[in-house]
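Colleague: below are the sequence and a predicted model; questions follow.
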Amino acid sequence: MKKLVPDPPRPLRDPELDRANANLLAALKPTQARPFGLRDAQGNALFSVQAGVNAEEALLHVALLLKCAEEVSDEITERASGIERGLIWSMVHSVEMARAVVEALLDRPRPAG
């Protein structure tokens, strides 16, 4: 016999994990201004992390930057040989692990590929 009303879908996310993540992100303070990179003759940095960016948005950006670094490293590894290849692979794995930690904090599924 076929059911007329299907069972409701099971939640894909763990509510307890969502609460823990919300508490973690709420506990983190927004970013502080932080200049970085090369400086001009007067000591002014060209780039700066802006103050007031909430922690979740900052972590999302970090995850994106790590994904980009991972993809660039993968491309470089294909062209390298010898000791360089091993060093680059080590960097690739470090970047992958760092991104996995950030995505786990954000409870974001890791994209395929």
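Modeller: Yes, it's here. Keep in mind the model is a prediction, meaning the values are calculated, not measured.
Colleague: from here on, just use CA atoms for contacts and neighbour counts.
Modeller: Noted.
Colleague: so the closest residue to residue 33 other than its chain neighbours, which state does it fall into?
Modeller: Nearest residue to residue 33, sequence neighbours excluded (CA to CA, 6 or more residues apart in numbering): residue 51, at 4.3 Å. With DSSP: H, G, I helix; E, B strand; the rest coil as the basis, residue 51 sits in coil.
Colleague: ok, structure two:
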Amino acid sequence: MKKLVPDPPLSNLRRTTAHTHFGACQGAHPPLFTVCEEADIEDALVHLSAALTSAFETNWQLCEMLSRPTADMAWATCQSLEICQALIKALLNRQG
């Protein structure tokens, strides 16, 4: 069956964030922070990239200080952060 009204092209859709709370310390108090609603997705990705870079660098230093087997867990986190950085870079490059 054919649609009477076609879907709009994806390039015309504005991608934005949803209002989301965080920083509640596992329910000990109400959330302290929030992601603003309708922030541009590219701006959000740039901020996320900066936060992940900070986490990656901090974790890298931790990897250098720890001994095995604890260091192995830190290296696993380092690899996960690197995957996240690559995905964000790929998304930002796709936006342009």
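Modeller: Great, that's in hand. Since we're looking at a predicted model, the values are computed, not measured.
Colleague: what's the TM-score here?
Modeller: After superposition, the two chains reach a TM-score (TM-score structural alignment, normalised by the length of the second structure) of 0.76; 84 aligned residues with a CA RMSD of 2.3 Å.
Colleague: what lines up against the residue nearest to residue 33 of the first structure once you look at the second structure?
Modeller: For residue 51 of the first structure, the aligned residue in the second structure is residue 37 (criterion: TM-score structural alignment).
Colleague: where along the second structure do the strands fall?
Modeller: With strands called from DSSP state E, the second structure shows them at 20-22, 33-35.
Colleague: re the thing from before, just confirm the residue nearest to residue 33 of the first structure contacts residue 35, I think it does.
Modeller: No: checked against CA atoms under 8 Å, the pair residue 51 of the first structure and residue 35 is beyond contact range at 10.5 Å.
Colleague: stretch 42-54 of the second structure vs the first structure - mean distance after superposition?
Modeller: Aligned to the first structure and superposed, stretch 42-54 of the second structure gives a mean residue distance of 0.7 Å (mean CA distance after the TM-score superposition for the first structure).
Colleague: which residue lines up with residue 106 of the first structure in the second structure?
Modeller: In the second structure, residue 106 of the first structure lands on residue 92 (TM-score structural alignment).
Colleague: how far away is the residue sitting nearest the centre point of the first structure from residue 15 of the first structure?
Modeller: Per CA atoms, centre = their mean, the C-alpha nearest to the average position across the first structure is that of residue 63, at 1.6 Å. As judged by CA to CA, to the nearest Å, residue 63 of the first structure and residue 15 of the first structure stand 23 Å apart.
Colleague: can you check residue 44 of the first structure too?
Modeller: Taking CA to CA, one finds residue 44 of the first structure at 46 Å from residue 15 of the first structure.
Colleague: what's the neighbour count on the residue mapped onto residue 93 of the first structure from the second structure?
Modeller: Using TM-score structural alignment, the partner of residue 93 of the first structure in the second structure is residue 79. Counted with other CA atoms under 10 Å, residues neighbouring residue 79 of the second structure total 14.
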